[in-house]
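Trainee: Show me the folded form of this:
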Amino acid sequence: MFPLVWVVVSCEDEINQKFFIHHLKTLLQNTERGDNWCIIGDRHKGVEKACTDLWPTVGSRFYCNHLNVNFKNVFPRPKIWQLFWLAASATSPFTFGKAMKQIQKNKDATRIWLANLGDQRRWSKHKFDTTLKCVVNNTNLVESYSLTLGLIDLDQY
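Mentor: Have a look, this model is predicted:
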């Protein structure tokens, strides 16, 4: 996995996100892979809307390190964090189910939070679309670029 493009905009609004996705789609669809790409994002509403409106057939995933930061803010217990990673990195329905059963024992709100993430194909490996040839849902590459540009506060990690 490697980044293909990077954009610097005045703000992360819907107009700028649509501008970015439009040009990314135009660039990538002319390759032999067509729509067989995977966009890994942080659940930013503008990116979600831009992809839905302009490129609904592209694969997309959530960046689980970002999800984990949000998860830790709501559920400040290390055992729950371990179970989150077990569910996110599960490569079989059995392992995923086992993690989810443990999560349900700990707190109902945790299960609801995870259910609100939507489609498991976007955050748990056991449901990933194998045609995308990408099994990544957590990478430090994103942080490296963001840290270089000063876009991430190290205290959140």
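
Trainee: okay, CA-based contacts and neighbour counts for the rest of this
Mentor: OK.

Trainee: Run a quick neighbour tally on residue 39.
Mentor: Residues within reach of residue 39, counting by other Cα atoms under 10 Å, total 14.

Trainee: do the same with residue 30
Mentor: Other residues close to residue 30 by other Cα under 10 Å number 10.

Trainee: Could you do residue 45 as well?
Mentor: 13.

Trainee: and what of residue 128?
Mentor: Count around residue 128 with other Cα under 10 Å applied: 21.

Trainee: likewise the one 3 residues further on?
Mentor: Counted with other Cα under 10 Å, the neighbours of residue 131 add up to 9.

Trainee: mind checking how far it is from residue 38?
Mentor: 10 Å (Cα to Cα, to the nearest Å).

Trainee: Ok, residue 142 next?
Mentor: 14 Å.

Trainee: What segments of this protein are strands?
Mentor: With DSSP state E, the ranges of strands along the chain come out as 38-41, 59-62.

Trainee: What are the buried residues along the first one?
Mentor: I take that to be strand 38-41. For strand 38-41, a neighbour-count test (16 or more other Cα atoms under 10 Å) marks 38, 40-41 as buried.

Trainee: ok, the residue nearest the centre of the chain - contacts?
Mentor: In the chain, the C-alpha nearest the mean C-alpha coordinate belongs to residue 62, at 1.0 Å (Cα atoms, centre = their mean). Applying Cα atoms under 8 Å, 6 or more residues apart in numbering to residue 62 gives the contacts 40-43, 122-123, 137.

Trainee: Kindly recompute the last result at 6 Å.
Mentor: 40-42, 122-123 (Cα atoms under 6 Å, 6 or more residues apart in numbering).

Trainee: now, which of these sits nearest residue 92?
Mentor: residue 123 (13.3 Å; Cα to Cα).

Trainee: show me the contacts for that closest one.
Mentor: Taking Cα under 6 Å, 6+ apart as the test, what residue 123 contacts is 61-62, 88.

Trainee: So for it, what's the nearest residue that isn't a sequence neighbour?
Mentor: residue 62 (5.4 Å; Cα to Cα, 6 or more residues apart in numbering).

Trainee: residue ranges for the helices of this protein, please.
Mentor: 14-29, 45-54, 64-74, 78-88, 93-106, 108-115, 140-149 (DSSP state H).

Trainee: let's see this one next to it:
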Amino acid sequence: MSCVKVCRVESQKRALLKNNETHSTQFGQAWDYAHEIKRVLPENTIKILCEDPESGTGSGRFMIMHLIDLDGCHLKGPFGGQILAAVGVDANDGMYLIAWAFVESETTESWTWFLKFLGQDLKIRTDDEAEWTFISDRQKGLINSLEVVGQNAEHRFCVMHLYQNMHKDFKGITLRQLLWKSARATTEWKLNLHMNKMKEIAPKCHDWLMAKSKTQWTRSTFRTLVHSDIFVNNHCEVFNNNIRKYRDLSIITLFRELHKSVMKRIRVRRDKLAAKDTIICPSALKKLEKHILLGDMYRGWT
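Mentor: This is a model prediction of the structure:
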């Protein structure tokens, strides 16, 4: 029995060493991978950032790699790290992965680096920043980066994360419902209606919420220029769930599998929409029909 245990332990050690060696080797192959991507897909953006080389060595330590809602996702490999992602919304309200990057940690420096190249790839100019909206969970490094990179863009805070923070000190179904009703309110009158009820029930909760900038979490103050009323970053959660099965892979394998997954998703959604016999996308058409029905109901009451 002890012999079996020893053999099993030695086998696990060899597997772990082999896995670590694969991860380490692929970091060294990142430059070859980058050159191949540029050869096959010359319009893609791929950047690698390294530390300054130590004395007597020819290369520096790998730090960041970038390929072209905002969020970060922890990796499970032996060297850790995180994937930063910029997720957009397609015409049918679906998740559209714009860019992703491997970084050591979710810091102001890594987010600023990532957002700088994102802005270049999307051709975002300072004179048209007002047309852009970023939504996130307000991770500290990301907040600081957005203030530097997109000063005139609209910054929204995911209401689900807002609720999770609120729930730590202020609990109760009624407070939760009032928060979501306030977030969905499209007029200042309706927002004040729900917030006044919250003030009667829990004054401290009301004051805590009102201390947050209303432009970041309630539809009543969102700018109409961007034509979007989204206040949750569910699309980032979709991305995090999709990447879950790749999180322990070595870096090149991870990027390759992620790239294939993105291309497959785009193709499937494109073909699905192409089969629809309608000018308006199904999601938008469903919302339009809902509001038409509500309008008919209101007219029937008058």
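
Trainee: circling back: deepest-packed of the helices of the first structure, please.
Mentor: helix 78-88 (a mean of 18; mean count of other Cα atoms under 10 Å).

Trainee: so where is that helix in the second structure?
Mentor: Using TM-score structural alignment, helix 78-88 of the first structure lines up with residues 173-183 of the second structure.

Trainee: Average offset of that stretch relative to the first structure?
Mentor: Taken over the aligned residues, the distance from stretch 173-183 of the second structure to the first structure averages 0.4 Å (mean Cα distance after the TM-score superposition for the first structure).

Trainee: contact partners of that stretch?
Mentor: With Cα under 6 Å, 6+ apart, stretch 173-183 of the second structure has contacts from 191, 194, 217-219.

Trainee: of all these, which comes closest to residue 163 of the second structure?
Mentor: The closest of the contacts of stretch 173-183 of the second structure, once distances to residue 163 of the second structure are taken by Cα to Cα, is residue 217, at 10.7 Å.

Trainee: how far away is the aligned residue in the first structure for the closest one from residue 85 of the first structure?
Mentor: Aligned counterpart of residue 217 of the second structure in the first structure: residue 123 (TM-score structural alignment). Distance, residue 123 of the first structure to residue 85 of the first structure, by Cα to Cα: 10 Å.

Trainee: Can you tell me the closest non-neighbouring residue to the aligned partner of residue 40 of the first structure in the second structure?
Mentor: Aligned by TM-score structural alignment, residue 40 of the first structure pairs with residue 135 of the second structure. The shortest distance from residue 135 of the second structure to any non-neighbouring residue, by Cα to Cα, 6+ apart, is to residue 156 (4.5 Å).

Trainee: ok, the counterpart of that neighbour in the first structure - contacts?
Mentor: Aligned counterpart of residue 156 of the second structure in the first structure: residue 61 (TM-score structural alignment). When contacts are counted by Cα under 6 Å, 6+ apart, residue 61 of the first structure is found next to 40, 122-123.

Trainee: Likewise for residue 62 of the second structure?
Mentor: residue 50.

Trainee: and the gap between it and residue 25 of the second structure?
Mentor: Applying Cα to Cα to residue 62 of the second structure and residue 25 of the second structure gives a distance of 12 Å.

Trainee: go on, residue 120 of the second structure?
Mentor: For residue 120 of the second structure, the distance to residue 25 of the second structure - Cα to Cα - is 31 Å.

Trainee: matching residues in the first structure for stretch 282-299 of the second structure?
Mentor: Against the first structure, stretch 282-299 of the second structure falls on no residues (TM-score structural alignment).

Trainee: So which bits of that stretch are buried?
Mentor: residue 282.

Trainee: Check which residues of stretch 260-270 of the second structure are buried.
Mentor: residue 262.

Trainee: What is the burial count for residue 17 of the second structure?
Mentor: For residue 17 of the second structure, using other Cα under 10 Å, the count is 12.

Trainee: Help me confirm that it is found in a helix?
Mentor: Yes - looking at residue 17 of the second structure with DSSP: H, G, I helix; E, B strand; the rest coil, it is inside a helix.

Trainee: what residue of the first structure takes the place of it?
Mentor: In the first structure, residue 17 of the second structure lands on no residue (TM-score structural alignment).

Trainee: list the contacts for residue 17 of the second structure?
Mentor: Applying Cα under 6 Å, 6+ apart, no residues qualify as near residue 17 of the second structure.

Trainee: Return the distance of it relative to residue 23 of the second structure.
Mentor: 10 Å.

Trainee: now residue 286 of the second structure
Mentor: Residue 286 of the second structure is 46 Å from residue 23 of the second structure, by Cα to Cα.

Trainee: for residue 282 of the second structure, same thing?
Mentor: 43 Å.

Trainee: Ok, residue 178 of the second structure next?
Mentor: 48 Å.

Trainee: same check, this time on residue 124 of the second structure
Mentor: Relative to residue 23 of the second structure, and taking Cα to Cα, residue 124 of the second structure is found at 35 Å.

Trainee: and residue 84 of the second structure, how many neighbours?
Mentor: The burial count for residue 84 of the second structure: 23, using other Cα under 10 Å.

Trainee: ugh, wrong one, residue 122 of the first structure
Mentor: When neighbours are counted by other Cα under 10 Å, residue 122 of the first structure comes out with 21.

Trainee: Also the one 5 residues further on?
Mentor: Residue 127 of the first structure: 17 surrounding residues under other Cα under 10 Å.

Trainee: likewise residue 9 of the second structure?
Mentor: 12.
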